[in-house]
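>>> Below are the sequence and a predicted model; questions follow.
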Amino acid sequence: MAKNFLTPAETAQAFIGVGDYKTKMPVPKIIISSFLAGAYIAFAAQLMTTVTHDMAPLFGVGFSSFIGGCVFGIALVLVLVAGSDLFTGNTLLSMGWLNGNLTTGQVLNNWTLVYIGNFIGSLFLVWMMFTSDIWSGNGSQIGAHAVAIAYKKTHLTFSEAFVRGIGCNWLVCLAVVIVAAGQDTMGKIAGAWFPVMAFIASGFEHCVANMFIIPAGLVAMTDPTIANVVMENHPAWDLSSLNLYAFFVHNLIPVTLGNIVSGAVLVGGIYWYLYVKETQPVSQQTKKDDKTGFQAAKLGRK
């Protein structure tokens, strides 16, 4: 009876072929695919904001974070199962680079294009939320919550944001590995959902999610009604400190670096060392399974 998953060794071998495919995609396809991933992550972030905006006073911060993680789990399901290119998942291209299949230029070029595409997709969702006036819901409390999340994220220290970025993408890339190993749709969905729920509930930081969350807060607070609600809820805050400089320097840059470290080294590097380095294909069946994994991953475009 055929198994419905790949072993870790077979999955790692399959990623070598995936990296070759991703780096040879035409630039317009990379941009469009990564635009979709940015939008998918942003949909999940907006859902999380709406669902949790009034939960903490009723159920506590911990349970509210857990529910936020549960609903945010749709993000990687859309990215990995529906298909698109996400920067954090593409840090696993390090496996192909370590194996000598990819050059440094190929990896950096892909990362740059995907990062830009993710950012564009995220900002498109910011425009959608602003134009749709969703943030004015429940007496502008939804918008105020969007601002509050952004404010807290931009007031982390560099080291806090960096380490939270490491924790996040360690889990996200493990989700990518699990989805690639799965050979049926429900297995892939479960594999994508659980690690993402864990990183959100834990309070870790994802650079692409923050490409939506922090600009959303920046835009939402330009509405005087929303800004007033924020100050009523948090009278000691200085909203002027939530700005583009804080977005990039206090959050996006350190979080991105942390995401790269965990994805490229703690998952990609270690899996390459354990299962690819100095190994030979064990059998024709392994090759067949690798091909199956490659085709599944190609459709998923992690």
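Yes, it's here. Numbering: from 1, shown residues only.

>>> From now on I want contacts and neighbour counts done on CA atoms only, so please keep to that.
Noted.

>>> Just the residues contacting stretch 263-271, thanks.
The contact list for stretch 263-271, computed with Cα atoms under 8 Å, 6 or more residues apart in numbering, reads 12, 88-89, 91-95, 98, 166, 169-170, 173-174.

>>> where do the helices sit along the stretch 151-300 of the chain?
158-181, 185-202, 207-220, 224-233, 244-245, 253-260, 270-275, 284-300 (DSSP state H, counting those that start in this stretch).

>>> which one of the contacts of stretch 263-271 sits closest to Lys277?
Closest approach between those and Lys277, by Cα to Cα: Leu98, at 8.6 Å.

>>> can you pull the contacts of that closest one?
Counting by Cα under 8 Å, 6+ apart, Leu98 touches Gly269, Trp272.

>>> sorry, back to before: so which of the contacts of stretch 263-271 wins on neighbours?
Neighbour tally across the contacts of stretch 263-271 (other Cα atoms under 10 Å): the maximum, 33 neighbours, falls on Asn169.

>>> Once you drop chain neighbours, what's closest to that residue?
Spatial nearest neighbour of Asn169, chain neighbours left out: Asn259 (5.0 Å); criterion: Cα to Cα, 6 or more residues apart in numbering.

>>> Over to Leu92?
In this structure, Leu92 finds its nearest non-sequential neighbour in Gly268, 4.9 Å apart by Cα to Cα, 6+ apart.

>>> try it against this one:
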Amino acid sequence: MSYLNPHEFVGKMIDAGEAKAFMSTRDTLIRAYMAGAILALAAAFAVTITVQTGNALVGALLFPVGFCLLYLLGFDLLTGVFTLVPLAWLDKRPGVNLRALLRNWALVFVGNFAGALTVALMMAIILTYAFTVDPNEVGQRLGAIGADRTVGYADHGAAGMLALFIRGVLCNWMVSTGVVAAMMSTSVSGKVIAMWMPILVFFYMGFEHSVVNMFLFPSGLMMGGDFSLADYFLWNEIPTVIGNLVGGLTFVGLTLYATHARTGPARRRPAAEEFGIPEKVNA
């Protein structure tokens, strides 16, 4: 696995953020749509495996296949652009301003949501034979997830909202680490291995990913989950988006940028005599 040092891959992060800020509306929406759809399929895959095996670890071990595919295909997730595009703004790349940043985020959000919603509808049709029968065990599990992770938080009030927000922060700490880790290698195998590890952590720990939730909760509603659309947005999607932004930007983007792109001045090396070591005398 060819490895790039931090200074090199942080430069790639900034370049990627700049490229995304200037991408056309059409391309941004297409790439975001496909990213949302592929990640939604991976989530459906992981839930199916968990239900059929009774082992959540197996589902978590296999979920990263979707993330790896969408990254290698050059598609964009909201969680990734939250981390990368602001770096181009901070680096004062010409033309990358707040308007360009917000435009990118908005387009990627819309594209991700449309892609995830498409797969949610397709899975609902499959699991209910086009809504003519009750959902099977996988469909019932999707409905239960939606209720547990909306009204389940609401039952705890402010403490539940804080827990939800922190889960969003931790999620994109791991997911954005996966995005960055892929830039550390120049080989496909190296990228996949590097991405797989943090994505496994986020999924198994039950952290909140805004794009995964764009699939889980609409599909849960279609499966008869005991929660409402308002519950979904207020008690999951909106706080999760904010948590994902804070987690990815604070713990991944800004920390790497600050210490590898805008490195602080090195401390002065003390002269030998300051330690009582006599200078060498040339013969």
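Arrived safely, thanks for sending. Since the model is a prediction, treat every value here as computed from it, not as a measurement.

>>> So what would you say the end-to-end distance of stretch 229-241 of structure 2 is?
16 Å (Cα to Cα, to the nearest Å).

>>> okay, it sits on what stretch of structure 1?
Per the alignment by TM-score structural alignment, stretch 229-241 of structure 2 matches residues 244-256 in structure 1.

>>> one step back: how deep is the residue nearest to Asn169 of structure 1 tucked in, by neighbour count?
Neighbours around Asn259 of structure 1, by other Cα under 10 Å: 31.

>>> you'd agree it is up against Gly165?
Yes - between Asn259 of structure 1 and Gly165 there is a contact at 4.9 Å, judged by Cα atoms under 8 Å.

>>> Now the lengthiest helix in structure 2: buried residues?
As assigned by DSSP state H, the longest helix anywhere in structure 2 is helix 98-128. Neighbour counts over helix 98-128 of structure 2 (16 or more other Cα atoms under 10 Å) mark 100-101, 104-105, 107-121, 123-125, 127-128 as buried.

>>> which other helices and strands contact that helix?
Applying 3 or more Cα pairs under 8 Å, 6 or more residues apart in numbering; DSSP states H and E, one finds that helix 98-128 of structure 2 makes contact with helix 6-22, helix 25-53, helix 78-90, helix 137-148, helix 210-222.

>>> rerun at 6 Å
helix 25-53, helix 210-222 (3 or more Cα pairs under 6 Å, 6 or more residues apart in numbering; DSSP states H and E).

>>> Indicate which one of these is closest to Gly190 of structure 2.
Here helix 25-53 is closest among these (Cα to Cα), at 20.5 Å.

>>> ok and the closest one relative to helix 210-222, angle-wise?
Here helix 25-53 of structure 2 runs at an angle of 60 degrees relative to helix 210-222 (axes from the mean of the first three to the mean of the last three Cα atoms, to 10 degrees).

>>> buried residues in helix 25-53 of structure 2?
Buried residues in helix 25-53 of structure 2, counted by 16+ other Cα under 10 Å: 28-51.

>>> Quick one: average offset of that helix versus structure 1, please.
Compared with structure 1 after fitting, helix 25-53 of structure 2 deviates on average by 0.8 Å (mean Cα distance after the TM-score superposition for structure 1).

>>> so how far is the helix or strand that comes right after that helix off the chain centroid?
Sequence-wise, the next helix or strand downstream of helix 25-53 of structure 2 (DSSP states H and E) is helix 56-62. Remark: helix 56-62 of structure 2 is offset 18 Å from the chain centroid, using Cα atoms, centre = their mean, to the nearest Å.

>>> Give the helix, strand or coil label for Asp85 of structure 1.
For Asp85 of structure 1, the assignment made with DSSP: H, G, I helix; E, B strand; the rest coil gives coil.

>>> Identify the residue nearest it in space, chain neighbours excluded?
Ser34 (4.5 Å).

>>> In structure 2, what sits opposite His206 of structure 1 in the alignment?
Matched to structure 2 by TM-score structural alignment, His206 of structure 1 sits across from His209.
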